[in-house]
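Engineer: sequence-free structure coming up:
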């Protein structure tokens, strides 16, 4: 928790109405309000919505502390509320997230990729829960807004941070890298998502790999030869650990047919492993390889891995389809 005045100082904002309140929660959406006491509302502005339009709504729900743009005129009915005025509310949120991250010297894993970021993050969190106190991105909080909100969750009990970083355009990853300052990085894959904003797949690879500038170790698939070779070229001084089906992968899947039955036959450091997993589809197998590789790197034994991966539960994702009553179909949106 931070004092309201301390947060103003970190963001170099102007306090309009003093407060000695302790702030423990950051919110930018009134629909996410749970407990207004100790909440700081950021009035974020996008191309489609202006958070300043929801300040009165947040106030009516009990919030009394706000971060606003300097041009915002405080309505008379909100004169008992407390405000921090800044040049840019999103930038102020990022400054606060970055400052909070810098207080922690624990290992931090950053995950990027076109698909699978949330699943790998959640599976790692489940698999490593027996030995780590993990702070991770809520849901798919991987954007310019979501990352600082995720970093805010770090606390004195955290022993490992796992955070997603998602981009849709060139020039976005550098700021996320500066916020997260990861010690380890993992890239799930490179696909065609958001390709319309990039002139080539190579440009997208370079943009995503910017996330790993502060990393000591990077986890990736060696089956994606273009990605692997580019990462090796850019980061000659870093340790690359790979998973894949091709000879030369640090963690090699040696039997694809067995994998389709939920049995991973693997080769790791000249030793054969056989690990049963609760999934059989190809995408889940790929994601599980990255999870197992990370677990091996962190010192988990074969027995621990076997026990933990069988406990992993599916991750409910957006657009997940479920059967409803009377033959209806429910879509998680």
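Structural biologist: Ah, there it is. Worth saying up front: this structure is predicted, and the values here are computed from it rather than measured.

Engineer: From now on I want contacts and neighbour counts done on CA atoms only, so please keep to that.
Structural biologist: Noted.

Engineer: List the contacts of residue 269.
Structural biologist: By Cα atoms under 8 Å, 6 or more residues apart in numbering, the contact list for residue 269 reads 250, 251.

Engineer: And for residue 144?
Structural biologist: Neighbour list for residue 144: 94, 172, 175, 176 [criterion: Cα under 8 Å, 6+ apart].

Engineer: in what helix or strand does the third one lie?
Structural biologist: Just to be clear, that refers to residue 175. helix 173-180 (DSSP states H and E).

Engineer: For whichever helix or strand comes after that helix, name the packing helices and strands.
Structural biologist: Using DSSP H and E, the helix or strand that follows helix 173-180 in sequence is strand 184-187. Applying 3 or more Cα pairs under 8 Å, 6 or more residues apart in numbering; DSSP states H and E, one finds that strand 184-187 contacts strand 108-112, strand 217-221.

Engineer: looking at the ones you listed, which is buried most?
Structural biologist: Stretch with highest mean neighbour count among the helices and strands packed on strand 184-187: strand 108-112 (a mean of 26; mean count of other Cα atoms under 10 Å).

Engineer: What are the boundaries of the helices in the chain?
Structural biologist: In the chain, the helices defined using DSSP state H lie at 4-10, 55-60, 89-101, 117-127, 146-151, 173-180, 201-209, 225-234, 256-259, 282-297, 302-309.

Engineer: got the buried residues for the second one?
Structural biologist: This means helix 55-60. In terms of neighbour count (16 or more other Cα atoms under 10 Å), helix 55-60 has its buried residues at 55, 58, 59.

Engineer: Can you tell me how far the first one is from residue 80?
Structural biologist: In this case it means residue 55. 13 Å (Cα to Cα, to the nearest Å).

Engineer: structure B:
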């Protein structure tokens, strides 16, 4: 959203497009996602072809009110009053437009890159500079080839400083981002292992990242990483920090921990200065030193910097979806408030269908760069697009503009305390509530009041990782091949509507559940996708029909029972999925039964065959490839025989998760994606391809000093060989941490170190040997995450990852993150 004046014609000239123009109206908003439409009359949609071809969604975007499209091919049919800007490369056009926009402004632009810490450094620099600068910055972690131009487009004439982060994963990407950002000041954060796979070595990755700073006048970073560049780049001023080399501009000589704070001491201009930060973990300390260095390089006085850094607050760039009181769902995004991140949060709210009421609690928005009246007019328009049922505004500015909010059920308060004093009257019940507030409004107090109190053991689900995994498997499919997502067994322990809502938003074609009640739960939570039921129970056929669920039919007995029910209720052409047994020998019609099945299908008007499918026994193992091929051939014989008999087409599918990558020949019309969605697939050897979506965390209740030989736990099975310490943690077999993990079989992460269990696992707790670990009561303990994956836990007790995930108890609180 910008103040600079752009029209369809001027944009066509800027990006060098061949234009098919029906009008030359103003353009203020850039769109790249057909599901996220805002300010449609003045929007420009870029039909990108990254994961999916954006051209196929133009009709949907047009129906939402957008009239101007950047495309790479001339449309077969020109929609009424639509403008088409035809370019060779849509992504390059987006970047070219943003680069042009950047050149219109004379402001101090800071470009930030590195492997880790980019977003934290950007947000902390924002906190530190905000008292005396008007700042525009990348929303969330918008640092990709698409995210960077969308961020730069937000520059406005009132901005003094811009903070943009840039992330890359391959050679050639940074040159394009540099042309868009054109930073005057560069900041290099920690260079770690992230995206190493895209480069031949760490030096090549560093060289590529440094291209962002090729024309920068000032560069800030760690001395050890910038040393070689200082020697060969005399036109750039360098400001370096180090813990090891006293030649650095900022030489850190001391770090003193006091409770949860850290006092840093350093030599700067031959004098000792100090800085107090409210963090002690090493990643935060390094990011804080980078910010300290940046402000010194910009000319801020050490005393001013120290005062501001003492007030730094944690940065969470992820939405958290939690269970709330009175059957509510709480979307907690209360760490920052700007119009760009509000749009992202509202889009996530729009995805939620589990409750009949959608509620927004919003604070005043600061430093938007817009006139106050214009700002809240735009906010009001965004609220209308989402379809809110209830709005609660907190702050004097929102109260002044209350008439702009066209929602009947609306409330306004001067501050958070006033809202909390009235919270009982608001009567939150069966609602999805989005909390979106500037940090100064302390919306965490509202979160504490509304979030359901639960067991301290928490399973965190990263929804972005799930989308990454979905897109990985989609990239293996030919255009038109459908995806059925398996969400049975509480989505492999990961959730119900939380997962299904996201899959529905990302346009999977089918969902599959084990039992009818699981399908009913999804329907009542607002899921409208087709749902296949793998084990339909005859005593629940009424629910099957009432909730529009599609049954698997795997035997003549079930065929007859379902057929009779449908005939008794005068139902014809009901969608069914026929299961063929090609070698699993679990459920399904065998080869010798297909002829009889065909005969019954021809005679029976109750059924409409929606799909015919089978299940591969060992698609991940090359040892059984001959058997897999036999299964595929048997399946083809079966579905061809059925199709010839009934005379119409249906969906064919046999591939499960591992088969998607190993057996492309058998993708047919649809694939069934199961545990791969959740980051586990033995057939995928590239460690960067899939992301684990779940982390299971608990905490230490108590620590005891134990003498050698003293016993620990039930039946006196545990002991230490030497004097040491044990930590009792809040997880046991009732939470899904099985008894098999006891007596040193299992391990957990404490302070980044793997420690073994001691003694038997109890119902609600277990003990760990933390001898030699600087652990304290209340410290976080990680059962599994990306460092110790569920595959490792499965190996520890001789089982499979499915069992680990599905055993996590429902009393373990699930928290969902989404960037």
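Structural biologist: Looks like it came in fine. This one's a predicted model, so the numbers in the text were calculated from it and none came from an experiment.

Engineer: Quick check: TM-score for this pair?
Structural biologist: After superposition, the two chains reach a TM-score (TM-score structural alignment, normalised by the length of the first structure) of 0.91; 327 aligned residues with a Cα RMSD of 2.1 Å.

Engineer: okay if I get the helices of the first structure as CSV plus distance to residue 320 of the first structure?
Structural biologist: Below are the helices of the first structure laid out as CSV (distance: least, Cα to Cα, whole Å):
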stretch, distance to residue 320 of the first structure
helix 4-10, 39
helix 55-60, 31
helix 89-101, 30
helix 117-127, 13
helix 146-151, 21
helix 173-180, 28
helix 201-209, 27
helix 225-234, 29
helix 256-259, 24
helix 282-297, 15
helix 302-309, 22
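
Engineer: thinking again about what came up before, hmm, who's touching the helix holding residue 175 of the first structure?
Structural biologist: Applying Cα under 8 Å, 6+ apart, the contact partners of helix 173-180 of the first structure are 94, 97-98, 101, 108, 110, 144, 147-148, 151, 163, 165-167, 207-208, 210-213.

Engineer: re earlier: and which of the contacts of residue 144 of the first structure is nearest residue 135 of the first structure?
Structural biologist: Looking at those and their distance to residue 135 of the first structure, the nearest is residue 176, at 17.0 Å (Cα to Cα).

Engineer: Just give me the neighbour total for residue 102 of the first structure.
Structural biologist: 12 (other Cα atoms under 10 Å).

Engineer: quick one: what's aligned to it in the second structure?
Structural biologist: When the second structure is aligned by TM-score structural alignment, residue 102 of the first structure is paired with residue 103.

Engineer: from the helices of the first structure, which stretch is densest packed?
Structural biologist: With a mean of 24, the top stretch among the helices of the first structure by mean neighbour count (mean count of other Cα under 10 Å) is helix 146-151.

Engineer: Pull the distance from that one to the chain's centre.
Structural biologist: A distance of 8 Å separates the C-alpha centroid of helix 146-151 of the first structure from that of its chain, computed with Cα atoms, centre = their mean, to the nearest Å.

Engineer: so what does that helix touch, helix or strand wise?
Structural biologist: For helix 146-151 of the first structure, the elements it packs on are helix 89-101, strand 160-164, helix 173-180, judged by 3+ Cα pairs under 8 Å, 6+ apart.

Engineer: neighbouring contacts of it?
Structural biologist: By Cα under 8 Å, 6+ apart, the residues outside helix 146-151 of the first structure that reach it are 26, 93-94, 96-98, 100-101, 136-138, 140-141, 163-165, 176, 179-180.

Engineer: Quick check: that helix compared with the second structure, mean distance?
Structural biologist: Aligned to the second structure and superposed, helix 146-151 of the first structure gives a mean residue distance of 1.3 Å (mean Cα distance after the TM-score superposition for the first structure).

Engineer: Residue 275 of the first structure touches residue 267, doesn't it?
Structural biologist: No: Residue 275 of the first structure is beyond contact range of residue 267, at 11.1 Å (criterion: Cα atoms under 8 Å).

Engineer: and the gap between the match of residue 102 of the first structure and residue 109 of the second structure?
Structural biologist: Counting by Cα to Cα, the gap from residue 103 of the second structure to residue 109 of the second structure is 11 Å.

Engineer: same check, this time on residue 532 of the second structure
Structural biologist: In terms of Cα to Cα, residue 532 of the second structure sits 52 Å off from residue 109 of the second structure.

Engineer: can you check residue 659 of the second structure too?
Structural biologist: Look at residue 659 of the second structure and residue 109 of the second structure: by Cα to Cα, they are 48 Å apart.

Engineer: residue nearest the centroid of the second structure?
Structural biologist: Closest to where the C-alpha atoms of the second structure average out (Cα atoms, centre = their mean) is residue 464, at 1.8 Å.

Engineer: Just tell me what that one corresponds to in the first structure.
Structural biologist: For residue 464 of the second structure, the aligned position in the first structure is a gap, per TM-score structural alignment.

Engineer: Now name the helix or strand holding residue 464 of the second structure.
Structural biologist: Following DSSP H and E, one finds residue 464 of the second structure within helix 463-474.

Engineer: in that helix, what's buried?
Structural biologist: 463, 464, 465, 466, 467, 468, 469, 470, 471, 472, 473, 474.

Engineer: how far out from the middle of the chain is it?
Structural biologist: For helix 463-474 of the second structure, the distance to the chain centre is 9 Å (Cα atoms, centre = their mean).
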